[in-house]
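>>> Need a 3D model of the sequence below.
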Amino acid sequence: MIDGRATLVSRIKKYWRKKREVRYTFMLVPRGSGVTKSINIPFFIIVLFFLLFAANIYFLVRYPLRLSEIDNLDRKVYQLNDVIARNDNDLKLIDPSIKKTEEFEAIVAQHSEIIKQIEALHRSILDKKAGKF
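I've put the predicted structure just below:
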């Protein structure tokens, strides 16, 4: 396994050395009479060019997708704000009823306390009469 990995690494290094020495020539040929010009371009510059080109294509595709995602989220925020506004309006209509219910609940609690006190008093009175007979 280690020998296989070592041979793979040596193959990659050999391939890279070979490619590093490769140069491409870019030639400019005039239409009419004139001097032909050529430029030697190293391999790593060609690779760098294609990597930058691929990154450029990636961002060209990604940008409209991000815009559509932002637009969808904006629509969702608008819809949720509309729901919140409707719920606030409903709450304004219901709020007085809720306050009245709370007031009646407090009154009922007071009345139940008074009833408990009266029942306790009534029981104590009955207990006192029961002892006299």
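>>> Please make it C-alpha for all contacts and neighbour counts, starting now.
Noted.
>>> and the longest helix for this protein?
Counting by DSSP state H, the longest helix found in the chain is helix 43-132.
>>> tell me what it is packed against?
helix 2-21 (3 or more Cα pairs under 8 Å, 6 or more residues apart in numbering; DSSP states H and E).
>>> now the helix it packs on against helix 43-132, angle please.
Counting by axes from the mean of the first three to the mean of the last three Cα atoms, to 10 degrees, helix 2-21 lies at 130 degrees to helix 43-132.
>>> need the next SSE after helix 2-21, C-terminal direction.
Sequence order places strand 23-28 as the next helix or strand after helix 2-21, per DSSP states H and E.
>>> Specify the angle between the longest helix of the chain and strand 23-28 in degrees.
110 degrees.
>>> let's see this one next to it:
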Amino acid sequence: MDPIYVMSYGETDWPMRAGRAGFRSVICAAAKVYHDIEPSVGWRDGIMLRGSPYRAYYFSRNRTIFMKRFANPLQYACFLVFFNPAFFLAYTSIYLACRRMDLVGACARGFVDGLVEARRVSRLPAFSPSAEDSASEGRHTMLQG
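Have a look, this model is predicted:
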């Protein structure tokens, strides 16, 4: 996994790069993921219980880096002009409604840092899984397609 993502979008980057290399992803629709956190009753409770500045920052930052890597120039331009500001406004509105100024600040820093970091990132070519990736991920489910 690419360490640039830190906490989010790495799980999406992996199959995108594999797809460019000619692999196809296989999923198990019956799989379940268990998280070691309390389920929330609603969106406001989710923000209050799970919202951390760390999470808000990296979701905001990594979204832009991911799009820079995988979108074509027109898609990336549309993302920068329409979608990224819309995501930013939507999330900061929720954070403001919950009076979570710490999350507003983290989201804003992630938004700006994502734009700065994306300038240094080029579109990624296809990859070939390294021995290190395979060892750390266990047996991967990418099949040559």
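>>> TM-score of the superposition?
Here the TM-score for the pair of chains, by TM-score structural alignment, normalised by the length of the first structure, is 0.18; 30 aligned residues with a Cα RMSD of 2.9 Å.
>>> Name the SS class of residue 39 of the first structure, please.
strand (DSSP: H, G, I helix; E, B strand; the rest coil).
>>> quick one: it and residue 26 touch, right?
Yes. Under the criterion of Cα atoms under 8 Å, residue 39 of the first structure lies in contact with residue 26, with a separation of 5.1 Å.
>>> Give me the helices and strands touching the lengthiest helix in the second structure, please.
Ranked by number of residues, the top helix in the second structure under DSSP H is helix 101-120. For helix 101-120 of the second structure, the packing partners by 3+ Cα pairs under 8 Å, 6+ apart come out as helix 53-70, helix 84-97.
>>> List the contacts of that helix.
51-54, 56-65, 68, 88, 91-92, 95-96 (Cα atoms under 8 Å, 6 or more residues apart in numbering).
>>> Try it again at 6 Å.
53, 56, 57, 60, 61, 64, 65, 92 (Cα atoms under 6 Å, 6 or more residues apart in numbering).
>>> Grab the nearest non-local neighbour of the second one.
If I follow you right, that is residue 56 of the second structure. residue 107 (5.2 Å; Cα to Cα, 6 or more residues apart in numbering).
>>> what about the one you found, neighbour count?
Residue 107 of the second structure: 26 surrounding residues under other Cα atoms under 10 Å.
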